[in-house]
Structures are given as C-alpha cells and as structure tokens.
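Q: Give me coordinates for this.
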Amino acid sequence: MQTVKIGNTNWQTSNIALGIMRMGTLSVPQSVAALQAAHEAGINLIDSADIYGNDPELGRGSSEIHFGQALKQSGLSRDDFYIQSKGGLYANAANQITRYDSSKEHLIAAVDGILRRTGIDYLDSFLIHRPDPLMEPEEIAAAFDELQASGKVRHFGVSNFNPQQLELLQSAVSQRLLVDQLQFGLGHTGMVDFGLHTNMTDQGSVDHDGGLLEYCRLHQLTIQTWSPFQYGTFAGTFIGNPQFPELNRELAKLAEKYQVSKNAIAVAWILRHPAHMQVLIGTMTPAHILDSAAGSDVTLTKQEWYDLYLAAGNELP
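A: Next up, the predicted model:
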C-alpha cells in the first residue's frame, strides 16, 4: 500500500481510504470483517460523516455506531487508523435533511455526536460536508478553534467546495484547510475534461468547478475522491455494466496485464494523476476491499491512462 501526504503537512496515510457510509447496514461481525480487511490491505484512513447510516432503531449516524462497536471487537486499536468524519448537515425529527448548518453550535454538537457514537476521544480530521449558502466563516473559525483547543479535532478540511468557497473559508480560519472531498473517477471526469478543452466552445469546455483541480494542486489541498466506480452522481457503477462495453474491455485487458481486478485498475487510474489524490472506496465486502486496494500498487503508463480515459467515452480535442 502506497501513502499520500495530506495537504501541506507531513501527515502520511494510505492513498486508499475506507468510507463507512454503508456500515450502518451491516451486523457488527460484518463490520469487524470489513475493518480487518482494510487493515490487512494497508488502509489506515477511515472516512465517515455524522449522517451516514439511518437504522430504524438507531437513527442517523448508525454507521458510526457500528464502526465504534466493530473497532472494539476487531482486535485493532484506535492508533491503527486515522479517523475522519464530516458534519454540517441538519436532519429533522423524521431524519430528513432539511438544511445545511455551518453554525458554531451545530458543528461543535456534530463533533461531540461523532465522538460519542464512535467511542473515540478525538478525530484526526473533521470536514465541512457541504458548502452552506448561509455560511458565516467567522462562526466556523470559532468552532474550529474550540474543537482544536479542546483536543477533539486535529486537522480540518471540506467536502464539495469550489475554489472561491475555499478562499472565503480559509480567509477566516487559522488552521490550514488540508482536504477537499470531490467526486472523480473514470465515470466522472469533468475536472479533467475542462482542462483539455480550454479555449474551445464544446460541452467539454464548460467549467463546472472553477478550475478546482488546478486550485487544489496550487494550494496543496489533498483531493479525496468519492464514488470512484460510479458514473453520473449516484447513477450506478460502470464496472461490469453493459452500458460501458469499451471501458470494461480496456479495464479487463489491463487487469489481466497487472494481475488485479477491474476495480483495482479504476483505482490506479485515479492514483496515476500527478495531483496525488486519495481514493475513498465504500465497499463493505472484505474481498472487494482487498481487490480494490491492490490498485495502490499499480502504476499505469501514460498511454494506459489515456486509453482508459478514451474508453470511458471521452475524446481528445
């Protein structure tokens, strides 16, 4: 398992992380098996959010409850993992997300809830889950300062923020923002398409993100890529999907060459980008965790990277 430096720090973690959004649907023994498989693969960063899991009895956050129970029963220790979670979404009594909430009060309560559910004393990193149109950067700064001073959070970042939102928040907070979680993969290549279609007027030239990929590289923010095997947003996976025959043929060819799975090749495609991204995988099946993690040790050639990009239905101008 290869490592990646988080932000501009010397904080090194595995370049593949395990997202536990689906852990709330598992039994505790199944959750233990997922954690043990991740540890066996060399994965040492766990990514969560306070809204992950919506068990009828436990409510929202059940994924973190299952994670905390599994960690205690797995034979692994808190120090085996960098544990990261997100907050800033508000759920009503019916467990429906009705607003984004980046107020100081909400963010501090979110972290307290995360620590209680997971049964740990601190988070290695805490991210603002979504940009809040009513965001007041000074309130977030006050929350970050209190959370850091209390020892509850060590590092901070965001998820799904564009460059101007990042600039606005960074102008107020004293901590360096280290992470931006963004969707990226062979089925979601917009950040790359825009750069390739510069000075053109076709669909690929439309900048949906404000030059986000280049911004993160210039400002040393680590991009953590979510839903790496999905096409669209939550439309489904392209792996083994008959809607993507050319892409699956290319994935299979390279999987045979490198003696890994197609999932591992899709991971390796992301990791080949010089932005030094970190891939968040969300599978809870131990075998799939292990076969996806194998992509960490595959270095595609430049031609193979472009072959996959083209096979995914893209073009080079």
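
Q: hey, let's count contacts and neighbours off CA atoms from now on
A: Fine.

Q: residues contacting the nearest residue to residue 252 once chain neighbours are set aside?
A: Excluding the flanking residues, the one nearest residue 252 by Cα to Cα, 6 or more residues apart in numbering is residue 262, at 5.8 Å. Applying Cα atoms under 8 Å, 6 or more residues apart in numbering, we find residue 262 in contact with 239, 248, 251, 252, 254, 255.

Q: Run the chain-centre distance for the helix or strand residue 90 falls within.
A: Assigned by DSSP states H and E, residue 90 belongs to strand 89-91. Centre-to-centre, strand 89-91 and its host chain are 19 Å apart (Cα atoms, centre = their mean, to the nearest Å).

Q: circling back to that earlier point, pick the one among the contacts of residue 262 closest to residue 147.
A: The nearest member of these to residue 147, counting by Cα to Cα, is residue 239 at 40.3 Å.

Q: can you tell me the helix or strand for the closest residue in space to residue 250 that isn't next to it in sequence?
A: Excluding the flanking residues, the one nearest residue 250 by Cα to Cα, 6+ apart is residue 308, at 6.4 Å. Taking DSSP H and E as the definition, residue 308 sits inside helix 302-311.

Q: Ok, residue 217 next?
A: helix 212-218.

Q: and what of residue 46?
A: Short version, using DSSP H and E: residue 46 is in strand 45-47.

Q: this one as well, want them side by side:
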Amino acid sequence: MLKALPLNKRGIPASRIALGCMGLGGDWDHEPITAENVKQGHEAVDAALSIGINMFDHADIYTRGKAEKVFGQIFKDRPRLREEIIIQSKCGIKLMEPGDSTNTFDFSGQHILNSVDGILSRLGTEYIDILLLHRPDPLMDPEEVASALHQLKAAGKVRHFGVSNMSAAQIKLLQTYCDEPFIVNQLHMSLAKISWVDAGISVNREPWKDIIFPEGTLEHCRMENIQLQAWGPLAQGLFSGRSLEDQPENIVQTAAMVQQLADEKGTTPEAIVLAWLMTHPAAIQPVIGTVNPKRITACADADKLELSRKEWYDLYVSSRGSKLP
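A: Below you'll find the model as predicted:
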C-alpha cells in the first residue's frame, strides 16, 4: 500500500500524481495563445481530472508564460474549477532574450515579487497554492528571499512554499532564514534518471565520487516531511513507446521489461514506470509532463499497482546497466 503524501499529512488534499503544464501554450515564442492552445488545455485538464489528478504544476517561464495564460482562459471558461484544484508554479529563471548569451537565475526579492504578480495575472487568480523557487541562484541572499516570501504570504498571494532542484544543504540554508516551511522539493527522477538511488547505495564505494546527486537530500526531505516531486518521471517516453533507435542496450532491455510487466499486470507501460517511482517509501509524487490525453489516462493505474521488491530491483538494475555489489 502506498504511503500518504507529505502534502496530505500537511492537510493539502493533493492527488498522488500531478500534471505538469509545460507542454501547454504552443511554441516558446512571444506569439499570443490561440483557440487551439486553449482547446488542448481543456482536453488535458479533462483527462487529468478523469483519473483523479487535482494538482497542476506550472512555471512562469513555461512557453514564456503562455502555459499559464492558457490556464487563465480555462478558469474563465470554468470558474468553479479554481477552487477544486491545486495550482503550483515556479519562479527564478530568466529566459534568454535577443542579445543575451544565456539564461540566468534570479532569487532577488524584487524578481520573486514581480514574478508572482505576473503568475497571478496570467492565471487570473488571486492566489496560488504553492510557489517553488525554480533553480538555485548562486547569488541568492537568503534573508532577501525570506523577506519576499513573507510579503507574499502576508498579502495572501501564496499559501505555501517549496523549492526545485535543490540539495538538502541549500534547503537548510533557506529554512534558517524563512519562517514559512519549505514543503516541496521537485527533482529530476525517473527509471532513466536514477542517480538519486545510486547516491544511496554507493556511499563508501569508489563509484560514489562520480555521482553528482547530493548525498542526504532524499533523507532530509523525508525527515522534514518535505514532498519529493519527480519531474520527467515518464523519462520522455523511453519505456512507453518512444523509438529506441540508437539507445544503449540497458535502456532497450529495460523497456522490454517494462512492457512485460505491463502485460502481466494488465496495465500500461506508463503505469509501470510511475509505479516504480511510487513504490519507493519516500512517497514520491510524479509530475507527468505530457499533455496528450491518451498518455495522461494511460497513467491511471499507477497508484493502484504494487511492485514486488524483486520487480523494483530488476527494473533498477536493468536501467543501471550494471549489477549491484
């Protein structure tokens, strides 16, 4: 039986799976959203709701703000929807514009405040349920961040806060200065992105030095009741129908194993891939990135499946491409 989500333990009635909305809004340009973009959004929302998903994950940069604009139109078309779902968004990345040489990260207080005002305007709502700080900013002043988050909470614009792509040490630094608890950490985790598992089994072994996943991050989140969310949990379809041409043998073999398990359990490869994450006792919440209704509904069985310890390890070792010590 799956463990309750840390979010649920905090009284937030989030679904076991969330829908990531990065695919909404069309291209990453400055063109206005279209009726077709909005139609696609409605279809994705309907598919998500049909399998019990009530949490939707955004970021201010997704399709340069157009993903949130699509959702804003959905709220206009369905005004009761806002109070029936949980909205999470992120800020802190500044996308490259003409004349820039790179994207940059910005956790300055003013940028955070301005970003949230933009998010609320595009969504057409007075508040968001959770705001995540998107990627670590090397120039971050935690006291400045704390002041901005305090202002957002006091104004009723954000109910809860979290982070994305951060280590335990980075979370601890922020939490030292912030009164509000950080309740989410969204990380890249999937059956293809397994460094979060490798980090734990490789302590005091030679391979550990080559693993960049920060040691202790999962453990810290579990101890502090911080919701671990997995972005990219479907591994861009590697194990559920995407072409495997030019993929390494371990990926090909793992895809075959996933399909075999799906056939044996009478479900879909997508459900098996998500169930592998959700079997972990950390109560990981996958944030699926597809907005294709068929692929969304293909995930329906994920929270009903139980993988045995052997099945879990067989998938892990196959993806890893090497036996455990």
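
Q: and the residue nearest to residue 252 of the first structure, what pairs with it in the second structure?
A: In the second structure, the residue paired with residue 262 of the first structure according to TM-score structural alignment is residue 269.

Q: which residues are contacting the strand holding residue 46 of the first structure?
A: The contact list for strand 45-47 of the first structure, computed with Cα under 8 Å, 6+ apart, reads 13-14, 16-20, 81-85, 280.

Q: ditto for stretch 74-94 of the first structure
A: 13, 32-33, 35-36, 39, 44-51, 71, 97-102, 106-107, 110-111, 114, 120, 123-130.

Q: Relative to the second structure, which residues correspond to the helix holding residue 217 of the first structure?
A: Against the second structure, the aligned range for helix 212-218 of the first structure is residues 217-223 (TM-score structural alignment).

Q: next one: stretch 281-301 of the first structure
A: Under the criterion TM-score structural alignment, stretch 281-301 of the first structure matches residues 288-308.

Q: Quick one: end-to-end distance for that stretch.
A: Stretch 288-308 of the second structure has an end-to-end distance of 23 Å (Cα to Cα, to the nearest Å).

Q: show me the residues around the residue nearest to the spatial centre of the second structure that make contact.
A: The second structure has residue 231 as the residue nearest its centroid, 3.6 Å off, counting by Cα atoms, centre = their mean. Residue 231 of the second structure makes contact with 186, 187, 188, 189, 190, 286, 287, 288, 289, according to Cα under 8 Å, 6+ apart.

Q: 7 Å instead, please
A: 186, 187, 188, 189, 286, 287, 288 (Cα atoms under 7 Å, 6 or more residues apart in numbering).

Q: same question, residue 5 of the first structure
A: Contacts of residue 5 of the first structure by Cα under 7 Å, 6+ apart are 11, 12, 13.

Q: With residue 212 of the second structure as the reference, measure out to the equivalent of residue 163 of the first structure over in the second structure.
A: Alignment note (TM-score structural alignment): residue 163 of the first structure maps to residue 168 of the second structure. With the distance defined as Cα to Cα, residue 168 of the second structure ends up 13 Å from residue 212 of the second structure.

Q: Likewise for residue 18 of the second structure?
A: Counting by Cα to Cα, the gap from residue 18 of the second structure to residue 212 of the second structure is 26 Å.

Q: quick one: which of these two has more around it?
A: Remark: of residue 18 of the second structure and residue 212, residue 18 carries more neighbours, 25 against 11, as counted by other Cα atoms under 10 Å.

Q: isn't that one right up against residue 288?
A: Yes - Residue 18 of the second structure lies in contact with residue 288 (Cα atoms under 7 Å); the separation is 6.4 Å.

Q: what are the ranges of the helices in the stretch 151-300 of the first structure?
A: For the stretch 151-300 of the first structure, the helices defined by DSSP state H, counting those that start in this stretch cover 163-170, 190-196, 212-218, 245-258, 262-271, 286-293.

Q: thought residue 212 of the first structure was touching residue 161?
A: No - using Cα under 7 Å, residue 212 of the first structure is not in contact with residue 161, being 8.7 Å away.

Q: what about residue 312 of the first structure, how many residues close to it?
A: Using other Cα under 10 Å, residue 312 of the first structure has 22 other residues around it.

Q: who are the neighbours in contact with the aligned residue in the second structure for residue 194 of the first structure?
A: Using TM-score structural alignment as the criterion, the counterpart of residue 194 of the first structure in the second structure is residue 199. If you count contacts by Cα under 7 Å, 6+ apart, residue 199 of the second structure has them with 208, 211, 213, 215.

Q: now the first structure: which of those match?
A: Among the contacts of residue 199 of the second structure, the ones still in contact in the first structure (both residues aligned by TM-score structural alignment, their matches' Cα atoms under 7 Å) are residue 211.

Q: Buried only: go through the contacts of residue 199 of the second structure for me.
A: With neighbours counted by 16 or more other Cα atoms under 10 Å, the contacts of residue 199 of the second structure contain buried members at 208, 213, 215.

Q: Serialize the residues you listed to a markdown table and add fields for distance to residue 194 of the second structure.
A: Output for these, formatted as a markdown table (distance: Cα to Cα, whole Å):
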| residue | distance to residue 194 of the second structure |
| --- | --- |
| 208 | 13 |
| 213 | 9 |
| 215 | 13 |
